[in-house]
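Could you look at this predicted model? Sequence included:
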Amino acid sequence: MTADLALGTYRCQAIPEAAARAAASGAWIDTAPNYATGQAQILLAPALAAHLSLNVSTKTGYFTAATGTDAVNTGVLSEDQAAAGHSLAPEYVRWQTGRNRAQLGRDRLDLTLLHNPERAHPGDRQALHQEIRDAFVVLEHAVAAGQVAGYGIATWAGLEEKAFTVGELLALATEAAGGRHHLVAIQLPVSLVMMTPIAQALDGRGPLPAAVDAGLRVMASAPLHGGELPGMVDQELADLIQPDLTPAQACVLAVASCPGVTNVLLAASGAPHWKEAAEAVAQPFLTAAKLREITGVLASP
């Protein structure tokens, strides 16, 4: 089992510099059209042009007000749809996928994720699943056209709240493709705050074992819970996780050790933070017994 560090650009402050460091280590880069007030993909383009083998994942779903205006002017969204700031409408997904390619300077996107699809129809699973399926149809066409290599979903609460399961997503992708599909990844929060995926995986339940069985890439987002977690973890807990690590390193190692995780997304803007995280994922991974001990301590009142 291996889990690699990846650069997440949601909270990243110095995107071009961070991207160059990620490229030097061959790390994945994760972005979205609404990150950095809509500028993240444009800022990434030079690093991607200089490192053509670098893998990048992007998204479709959320958009900035300016992008919404462009979508209305292009005719892919109504003004009411644009006002929502989020859409999985097929016309929009098709348009945004092309826009992502242009902004990133890539003829083919490595990975396109539906961004928080649970936002589309809260409380209505049937309508939500239909919308996801329709968006998958668009992405399957993009794969067939050589514009996208694979697709998936990036969710915050959809899997935990059971708006959909990995099995249901795979079934929707199979329907969309009419057979062999190109659903290849899921992205979800995994941390010592959002421990449910870890606890479930240790018992062989939940989205991570299902993703492993299907051969999906699993990208763990928010491993430091937006930068808050290192301040919540004292050195005693860090030493319990693994001695001689900083609290931030201990948190990253715990996520990297979670069964099923293939990439740990970290918005490491500075070189010292990236180096610190890289040293953490280079450590021997924690055993299942150690992870159970950690989650047990954190779950205690």
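Cool, got the structure. Numbers count the residues shown, from 1 in each chain.

switch to C-alpha atoms for all contacts and neighbour counts from now on
OK.

The strand ranked longest in the chain: how far from the chain's middle?
Under DSSP state E, the strand in the chain containing the largest number of residues is strand 183-189. Centre-to-centre, strand 183-189 and its host chain are 6 Å apart (C-alpha atoms, centre = their mean, to the nearest Å).

helices or strands up against it?
With contacts taken as 3 or more C-alpha pairs under 8 Å, 6 or more residues apart in numbering; DSSP states H and E, strand 183-189 sits against strand 151-154, strand 217-221.

How about residues contacting the first one?
Residues lying outside strand 151-154 but in contact with it, judged by C-alpha atoms under 8 Å, 6 or more residues apart in numbering, are 59, 111-117, 139, 182-188.

repeat that for 6 Å
111-116, 183-187 (C-alpha atoms under 6 Å, 6 or more residues apart in numbering).

Against Lys162, how distant is Arg108?
Applying C-alpha to C-alpha, to the nearest Å, the value for Arg108 to Lys162 is 32 Å.

quick one: which of these two has more around it?
Neighbours per residue, other C-alpha atoms under 10 Å: of Arg108 and Lys162, the larger number sits with Arg108, 20 against 11.

picking that back up, I'd like the next helix or strand past the longest strand of the chain.
helix 196-202 (DSSP states H and E).

which residue ranges form the helices in the stretch 51-200 of the chain?
Ranges of helices in the stretch 51-200 of the chain, per DSSP state H, counting those that start in this stretch, are 65-74, 79-84, 90-104, 125-144, 166-177, 196-202.

elements contacting the second one?
When you say that, I think you mean helix 79-84. Counting contacts by 3 or more C-alpha pairs under 6 Å, 6 or more residues apart in numbering; DSSP states H and E, helix 79-84 is packed against no other helix or strand.

let's bring in a second one:
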Amino acid sequence: MRTAALGLGTYRIRPSALNEVVVRAATSTADAWIDTAPNYLDGQAQSLLAPVLARHHPVPVSTKVGFLTAQTAKDALSDRALTIEEAERGHCLSTSYVHWQCARNRTELGRDHLDLVFAHNPEHTEGNPYEALRDAFIALEAEAAAGTLPAYGVATWDGFDTGTLTVPALHQLASEAVGTEQHHLRAIQLPVSLVTATAFTQALDGQGPIAEAAELGWQVYASAPLFGGELPHLATLELTALLDPHLTTAQACLLAAASCPGVTRILLSASAPAHWAEAQAALRIPAIPTPTLRKVLDVLAAD
């Protein structure tokens, strides 16, 4: 069993380190990937990425729609893409706003098309998240039809854990949005780590959102594999030895998430190039066997 590919997440990266880490992430041309959002780094992430991406244009990028910064809300209101009520809520997935944000994403990233756009944390929407997602999917399908977007997805923090979202319901919703099962919803993003382990544990038994997405042929992006950098400080040396005694604690925890069946890409925010190199080395190692992962997760669940 292969491990998941490594992708660069930009949520926690220091702006001063962005250029060097992106260059390092782009060196693995076979599976290079960068994940960002218009609200990351106080709304500067995409603009900061643009000049670096201009020098490494083939590197694909996923971005998002949903959360508003103060400047985004002001500009979208001015362009009549948002209502005042939507702007005040700070999160919007309306059809008009999604179209507006996709265009802005392209401008900020300096690209004429986007590789993948996630509807960002629909569980934060006011009211029924599926109604909000229906509007977003209609817009994203239109973007795909226009050739500006080959695929889209849903990124969530706890939507699957709480039962607010399910993969079958998302699949059905996308089919309804476009009028056929040949829709462009092709990915989910959710936290997968030894701490945020509900979907991880389910996947080991071929169940839950990761397994369901894999069955549909979707990409599964694992966010926060080190739980915001806290996991290496929480894991014990005994746990590390059980996973792989030749790795550091951070590498072992990362490899565990990358070994989850159905996960296709791990998104790591690594400001230090040395940390990125360590992550690349860890993911070149064969996947941790499922029985070992079960044992580790059982031990953690018992604590």
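Okay, I see it. Keep in mind the model is a prediction, meaning the values are calculated, not measured.

Superposed, what's their TM-score?
Once superposed, the chains reach a TM-score of 0.96 (TM-score structural alignment, normalised by the length of the first structure), with 297 aligned residues with a C-alpha RMSD of 1.0 Å.

about what we covered before: mean shift between the longest strand of the first structure and the second structure?
For strand 183-189 of the first structure, the mean deviation from the second structure after alignment is 0.4 Å (mean C-alpha distance after the TM-score superposition for the first structure).

tilt between that strand and helix 125-144?
130 degrees (axes from the mean of the first three to the mean of the last three C-alpha atoms, to 10 degrees).

thinking again about what came up before, I'd like to know which of the helices of the stretch 51-200 of the first structure lies nearest to Ser257 of the first structure.
Proximity to Ser257 of the first structure (C-alpha to C-alpha) singles out helix 196-202 among those, at 9.3 Å.

so where is the next helix or strand after that closest one in the second structure?
Where DSSP H and E defines the elements, the next helix or strand beyond helix 196-202 of the first structure is helix 207-214. Per the alignment by TM-score structural alignment, helix 207-214 of the first structure matches residues 209-216 in the second structure.

Only the buried residues of that stretch, if you could.
Buried residues in stretch 209-216 of the second structure, counted by 16 or more other C-alpha atoms under 10 Å: 209-214.

and what of stretch 139-149 of the first structure?
139-140, 142-143, 147-149.

Asp30 of the first structure matches what in the second structure?
Using TM-score structural alignment, Asp30 of the first structure sits opposite Asp35 in the second structure.

Now the terminal residues of stretch 21-32 of the second structure, how far apart.
12 Å.

Hmm, I typed the wrong one, I wanted stretch 237-255 of the second structure.
Chord length of stretch 237-255 of the second structure, first to last residue, is 15 Å (C-alpha to C-alpha).

mind checking how far that stretch is from the chain centre?
24 Å.

now stretch 123-132 of the second structure
With C-alpha atoms, centre = their mean, you get 19 Å for stretch 123-132 of the second structure.

quick one: contacts of that stretch?
Contacts of stretch 123-132 of the second structure from elsewhere in the structure, counted by C-alpha under 6 Å, 6+ apart, are 93, 122, 159.

Can you say which of those are buried?
The buried subset of the contacts of stretch 123-132 of the second structure - by 16+ other C-alpha under 10 Å - is 93, 122, 159.

my read: Ile266 of the second structure touches Ala222, true?
Yes - assessed by C-alpha atoms under 6 Å, Ile266 of the second structure is found in contact with Ala222 at 4.8 Å.

what does Thr107 of the second structure align to in the first structure?
By TM-score structural alignment, Thr107 of the second structure lines up with Ala102.

any idea how far that match is from Pro33 of the first structure?
11 Å.

For these two, indicate the residue with more neighbours.
Using other C-alpha under 10 Å as the criterion, Ala102 of the first structure and Pro33 rank with Pro33 on top: 25 against 15.

That one in helix, strand or coil?
Secondary structure, DSSP: H, G, I helix; E, B strand; the rest coil: Pro33 of the first structure is coil.

which residues does Leu109 of the second structure contact?
Per C-alpha under 6 Å, 6+ apart, neighbours of Leu109 of the second structure: 46, 50.

again with Ala299 of the first structure
For Ala299 of the first structure, no contacting residues are found, by C-alpha under 6 Å, 6+ apart.

Trace it over to the second structure, please.
Ala299 of the first structure maps onto Ala301 in the second structure, by TM-score structural alignment.

so its match is in which element?
Ala301 of the second structure belongs to helix 290-302 when elements are defined using DSSP H and E.

now that helix, how far from the centre of its chain.
Worked out by C-alpha atoms, centre = their mean, helix 290-302 of the second structure lies 25 Å from the chain centre.

Once aligned, what mean separation remains between it and the first structure?
Mean for helix 290-302 of the second structure is 0.7 Å (mean C-alpha distance after the TM-score superposition for the first structure).

Spatially central, which residue of the second structure would that be?
In the second structure, the residue lying closest to the centroid (C-alpha atoms, centre = their mean) is Gln189, at 4.0 Å.

Which residue in the first structure aligns with it?
Checking TM-score structural alignment: Gln189 of the second structure goes with Gln187.

Next: Asp79 of the second structure.
Match for Asp79 of the second structure (TM-score structural alignment): Thr74.

closest to Leu243 of the second structure among the buried residues of stretch 209-216 of the second structure?
Ile210 (21.3 Å).

any idea how far Cys92 of the second structure is from that closest one?
Ile210 of the second structure sits 26 Å away from Cys92 of the second structure, going by C-alpha to C-alpha.

again, but for Gly217 of the second structure
28 Å.

if you count what's nearby, which of the two comes out ahead?
Counting neighbours by other C-alpha under 10 Å for Gly217 of the second structure and for Cys92 shows that Cys92 has the greater number, 29 against 12.

Please name the residues that touch the more buried one.
Gly66.

what lines up against it once you look at the first structure?
Checking TM-score structural alignment: Cys92 of the second structure goes with Ser87.

what number of residues lie near the closest residue in space to Glu79 of the first structure that isn't next to it in sequence?
Nearest residue to Glu79 of the first structure, sequence neighbours excluded (C-alpha to C-alpha, 6 or more residues apart in numbering): Val72, at 6.2 Å. For Val72 of the first structure, the neighbour count with other C-alpha under 10 Å is 17.

ok, now Leu52 of the first structure?
10.
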